[in-house]
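Student: how would this look folded up:
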Amino acid sequence: MPKAQPLAVPAISRKVLATATGVTGLLLLLAYLVAFDQGAVSQSGMLLHELMHDGRHLLGVPCH
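Tutor: Next up, the predicted model:
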């Protein structure tokens, strides 16, 4: 008797999906840090804001 075939085969593997989800999360965190963080995440005051300042202007994000 032949084996039953699965009805649906996933188009993407779990490993690829987990990697894509992780990379997307990291990119969203980076976008937040560059565009919206005004030093709230930084433990040393406005250090993060100053480091990302030129990136904000380059991307056209207002920061002051």
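Student: switch to C-alpha atoms for all contacts and neighbour counts from now on
Tutor: Fine.
Student: now residue 47. Nearest residue, chain neighbours left out?
Tutor: Nearest residue to residue 47, sequence neighbours excluded (Cα to Cα, 6 or more residues apart in numbering): residue 39, at 6.8 Å.
Student: residue contacts, the one you found?
Tutor: Residue 39 makes contact with 45-49, according to Cα atoms under 8 Å, 6 or more residues apart in numbering.
Student: for comparison, sequence B:
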Amino acid sequence: MAHPIAPAAVTPAITPISLKAIAPWALFVGILALVLLYFVGAEQGAFSVIAGEDVHEWVHDGRHLLGFPCH
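Tutor: Below you'll find the predicted structure:
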């Protein structure tokens, strides 16, 4: 009985991503992280952008988890 010859395995070519293509996404993620850090860490009292306690209550546990004091 003849054994069939298996076709050679094809390896996909890995193309590098240029810094010019990554830069806008890195900037977007960085700004998003800073905004999130602001709302978790400083959105209360004198620095408040949004009036009231709603944002403070939504991020209260995250604030303590990250080590920000709030009381």
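Student: one step back: quick one: the residue nearest to residue 47 of structure 1 and residue 16 of structure 1, what's the gap?
Tutor: 34 Å (Cα to Cα, to the nearest Å).
Student: just residue 25 of structure 1 next, same as before
Tutor: Summarising the geometry, the distance separating residue 25 of structure 1 from residue 16 of structure 1, computed by Cα to Cα, is 14 Å.
Student: what's the match for residue 21 of structure 1 in structure 2?
Tutor: Under the alignment defined by TM-score structural alignment, residue 21 of structure 1 corresponds to residue 27 in structure 2.
Student: and that match, what element?
Tutor: helix 19-41 (DSSP states H and E).
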